[in-house]
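Asks: have a look at this prediction, sequence included:
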Amino acid sequence: MPPPRAWFAAARPVSFTAAAVPALAGTLIAAPESFTWWTALLAILGAVLFLAGTNFVNDYYDHRKGSDGPGALGPPGAIQQGILSPRQVLAAGAACFAAGAAIGVVLCAAVSWQLLWVGGAGLLAGFLYTGWPLHLAYRALGEAVVFAFMGPAVVMGAAFVQAERWTREAFAVSLPLGLLAAAILQANNLRDLDHDRAVGKRTLAVILGRRAAEAEFWVLLAAAYLALIGGAAAGFVPWPALLALLTLPFLRPMARTLRAVREGANPRRLNFLLRDAALLHLRFGLLLCLGLALHWVFG
């Protein structure tokens, strides 16, 4: 039996902030109205468990479909390294989904059974992202799924756990975070474009082609910042949340990476694009959360 650290590493913990930060943002946007610490922690943990389950199922189905085999530019997963068997990876995904669902039931009982719709949709989306029978990521729907469930679903769900109502404020806060999460996936698909095309994986980047896919990447990033500014201007997002605009200089390294690869640098440098997109989401999200916390404390 592999040691616990092997299972943890296979869950791709570096990605967990993509779920934890939106859940924290949803909690903080609702906190001035109502706040319960233990339901907030459960909401964040549930979101992370669903993402971990999605990661395991993604690894399992990518292995079955051969999209992470030889020639892939990304780091090998637990199956490719021989650390876990395909059956173990699929079982781990099921266990994470089951644990996340159990947390969802507790929150439904403590808050409202309306949360069942959000949790059920999140579980289905996480499994069907690459799982049978829809394989959404293989049908150019990956960005849409990531935007919807790592943005509005998580943020609004976490806010509902506190305020027990669906709010325009939570929706407004969710938009930039969902767009940045979709940009992370687009960076991943830009890196894997040639390999995905070779193995028959039809991502949006494969359909659009490299130049148009790069343009889409920048559109997603620009839309995230405009959504934040627009939300603040409309009065739905507290002005301190504009601290997230301090992340604008971090767009430069990504522009340099794309330009270098376009000019003939090793395509593996696109791993830096993916890393920087994930870090941008984290930095933007944390500064956004800091602004929401300042608004909660100081009004």
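Replies: Okay, I see it. Numbering: from 1, shown residues only.
Asks: only C-alpha atoms for contact and neighbour calcs from this point on.
Replies: Noted.
Asks: the helices in the chain, which residues?
Replies: Assigned by DSSP state H, the chain shows helices spanning 4-10, 17-30, 37-65, 86-110, 115-128, 142-148, 154-163, 168-191, 193-199, 204-208, 210-233, 251-262, 270-298.
Asks: list the buried ones in the shortest one?
Replies: Within helix 204-208, the residues that count as buried by 16 or more other Cα atoms under 10 Å are L204, A205, V206.
Asks: cool, and the fourth one?
Replies: Using 16+ other Cα under 10 Å as the test for burial, helix 86-110 gives 86, 88-101, 103-105, 107-108.
Asks: which residues touch A224?
Replies: By Cα atoms under 8 Å, 6 or more residues apart in numbering, the residues touching A224 are L175, P176, L177, L179, L180.
Asks: any idea which of the residues you listed is closest to F272?
Replies: Among the contacts of A224, L180 lies closest to F272 (Cα to Cα), at 16.0 Å.
Asks: on that earlier part again, reformat the helices of the chain as CSV; add distance to I79.
Replies: Converted to CSV, those look like this (distance: least, Cα to Cα, whole Å):
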stretch, distance to I79
helix 4-10, 9
helix 17-30, 23
helix 37-65, 7
helix 86-110, 6
helix 115-128, 18
helix 142-148, 22
helix 154-163, 29
helix 168-191, 19
helix 193-199, 18
helix 204-208, 25
helix 210-233, 29
helix 251-262, 29
helix 270-298, 20
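Asks: of all those helices, which one is nearest A72?
Replies: Of all the helices of the chain, helix 193-199 sits nearest to A72, with 6.0 Å by Cα to Cα.
Asks: quick one: that closest one to chain centroid distance?
Replies: Mean C-alpha position of helix 193-199 versus that of the full chain (Cα atoms, centre = their mean, to the nearest Å) differs by 22 Å.
Asks: one more structure, for comparison:
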Amino acid sequence: MNKSILKFMRKSKTMTLSTDGIKLWGTKVYYALDHGFIFFIEKKGLTIQNIYKNNNVSFEIDNNKLSIIVQGSGHVEILGEPTDFDRERGILLYKVPEDVQFMKHGTVYIARLVPDFIRVIDMRTEFKKFDIDINLDEFTEKQHPVFLSSRPWSFQQSIAAILLGAVLATRINLFLLFLSIMGVLLAQASFNILNGYFDFKSGNDNKLSMTSTRVFIDRIVPERRAVQYSMIMLILAVIIGIYAVYIKPEILLYFVIGLIGGILYNLPRIGLKRMALGDISVFIIWSVIFLGSYIFQGGIINIPVIFISFAVGILTLSILHSNNWRDIKDDKNANVKTVASLLGEKISMIYYLILIYIPYILISTAFYLSYKLLPLLSVFITIPMSVYLARIAINNKNIKRGELDRLTARFTFIFAITGAVFYLGIMFIYGMDKFIL
């Protein structure tokens, strides 16, 4: 199959179905690839009625930005209740996590459309219309299960914290920067896997949970293998950390705080996250990641830098809270106490809004105390993104509420990276060489 078309189908999420005999009407579904197109379909309605009568269905996937349209036809198999199909459900919900809300109401079946014929209209450079051969083995989502369990989307905040800390230092040693990123990401990946594993074993995550990783719930990866990978990554992270301390003994305290904080956060039953201490621990850990990176590059801590570290910690905290806010009901059922579950729905919304706007105040304060931090005021160009998140948070009927943690992670990454890029840009304009090997 044409690789660019296959990549397009993997990247796309929505597909319009039309059953035979209905020319001007169709239903839009979210889909994922698994030896065909898998999706949820409502148990009641015209579409399901026509599929039961005749399972021949035509479909269309389009993307206006790329000017590609994939059309075709095939037969639909109604697999049954989503809770009975672990792997298929997991593949779909990882790609489209907001679909879990339909599962919660028990109003959908999981279905697979097996294509018999596919035609592509490609208008990116010139009009092309061609048929493609179908190989169902290629209809898969290309993501490694253990990699999924590490929640890779969450890495961006750590990378942003490390980069921002390094940029604010006098010089950036590229080798030390690489070492910092590798050590922190290995530790974070390990702790993320363990966090998902313990949530699954404790019953905190179940088939109806809107958890960001479903590899354990949906039996996509064996538990033992994931834990083994986690331990290997943690050992490698510790080795890198010890080497970093050997190079720069000043970061010993930050290394110890980060490591102990990550371990205590994830412990079953008595972990910090289960005693409403997760918020403060995440705030401290990511503030420390920023400060550790800053000191590792030779920076000297002062009051403005501390304010910036608070901004970094609060930005990461906003991601955690958006996740805990979504999971209030599940956490209460599992007897897990979070700040969100203690605050309740309405106060949690206010708390979230405070978390995404306080960093602007902290950055402004840092600039007031040190005018050389002027380039960091560039973060204010991300205000439209924060307004977008606020609108989602305020509207509890918005379908995006289910993936607010991911959207918040993207916002916080752009916030920090914007400041780092503008700061580097100003240094470049004034001819200041920031990089050494």
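Replies: It's in. None of these values were measured; they are calculated from a predicted model.
Asks: re the thing from before, do you know which of the helices of the first structure lies nearest P75 of the first structure?
Replies: helix 270-298 (9.0 Å).
Asks: returning to what we had before: so which of the helices of the first structure gets nearest G71 of the first structure?
Replies: Closest approach to G71 of the first structure among those (Cα to Cα): helix 193-199, 6.6 Å.
Asks: check contacts around N398 of the second structure.
Replies: So N398 of the second structure contacts I392 (Cα under 8 Å, 6+ apart).
Asks: ok, F37 of the second structure next?
Replies: F37 of the second structure neighbours (Cα under 8 Å, 6+ apart): Y31, R112, L113, V114, F139.
Asks: show me what I51 of the second structure lines up with in the first structure.
Replies: Matched to the first structure by TM-score structural alignment, I51 of the second structure sits unpaired.
Asks: my guess is I51 of the second structure contacts V76. True?
Replies: Yes - here I51 of the second structure lies in contact with V76, judged by Cα atoms under 8 Å, at a distance of 7.1 Å.
Asks: pull up the overlap in contacts between those two.
Replies: Joint contacts of I51 of the second structure and V76 (Cα under 8 Å, 6+ apart) are V57.
Asks: comparing those two, which residue is more hemmed in?
Replies: With neighbours defined as other Cα atoms under 10 Å, I51 of the second structure and V76 compare such that V76 has more, 22 against 18.
Asks: tell me what whichever strand or helix holds the more buried one is packed against?
Replies: When elements are defined using DSSP states H and E, V76 of the second structure is found to belong to strand 68-80. Packing contacts for strand 68-80 of the second structure, counted by 3 or more Cα pairs under 8 Å, 6 or more residues apart in numbering; DSSP states H and E, involve strand 56-63, strand 108-122.
Asks: coming back round to it: mind checking which of the helices of the first structure is nearest L243 of the first structure?
Replies: Nearest of the helices of the first structure (Cα to Cα): helix 270-298, 5.6 Å.
Asks: just give me how far the closest one sits from the chain centre.
Replies: Offset of helix 270-298 of the first structure from its chain centre (Cα atoms, centre = their mean): 12 Å.
Asks: what comes up buried for it?
Replies: Under the neighbour-count criterion of 16+ other Cα under 10 Å, helix 270-298 of the first structure has 270-274, 276-296 buried.
Asks: so for the second structure, the centremost residue is which one?
Replies: Centroid-nearest residue in the second structure, with Cα atoms, centre = their mean: W153, separated by 3.5 Å.
Asks: what lies in contact with stretch 102-118 of the first structure?
Replies: Applying Cα under 8 Å, 6+ apart, the external contacts of stretch 102-118 of the first structure come out as T39, L42, A43, G46, G119, A153, G157, F160, V161, E164.
Asks: any idea how far L248 of the first structure is from the closest residue in space to the fifth one that isn't next to it in sequence?
Replies: For G119 of the first structure, the nearest residue in space outside its immediate sequence neighbours is G104; the separation is 6.3 Å by Cα to Cα, 6 or more residues apart in numbering. Counting by Cα to Cα, to the nearest Å, the separation of G104 of the first structure from L248 of the first structure is 36 Å.
Asks: what count of nearby residues applies to R139 of the first structure?
Replies: Other residues near R139 of the first structure come to 15 when the count uses other Cα under 10 Å.
Asks: could you count how many residues lie near T17 of the first structure?
Replies: 21.
Asks: for it, which non-adjacent residue is closest in space?
Replies: In this structure, T17 of the first structure finds its nearest non-sequential neighbour in L282, 6.6 Å apart by Cα to Cα, 6+ apart.
Asks: so what corresponds to the one you found in the second structure?
Replies: Under TM-score structural alignment, L282 of the first structure pairs with F413 in the second structure.
Asks: ok, L177 of the first structure next?
Replies: So, by TM-score structural alignment, L177 of the first structure is matched to V312.
Asks: for the nearest residue to its match once chain neighbours are set aside, what are its contacts?
Replies: The shortest distance from V312 of the second structure to any non-neighbouring residue, by Cα to Cα, 6+ apart, is to S287 (5.9 Å). Contacts for S287 of the second structure (Cα under 8 Å, 6+ apart) come out as S309, F310, A311, V312, G313.
Asks: ok, and the most crowded of the residues you listed?
Replies: Neighbour tally across the contacts of S287 of the second structure (other Cα under 10 Å): the maximum, 33 neighbours, falls on V312.
Asks: so how far is I358 of the second structure from that residue?
Replies: V312 of the second structure is 11 Å from I358 of the second structure, by Cα to Cα.
Asks: next one: L92 of the second structure
Replies: Distance of L92 of the second structure to I358 of the second structure, given as Cα to Cα: 36 Å.
Asks: more neighbours: which of the two?
Replies: More crowded of L92 of the second structure and I358, by other Cα under 10 Å: L92, with 24 against 15.
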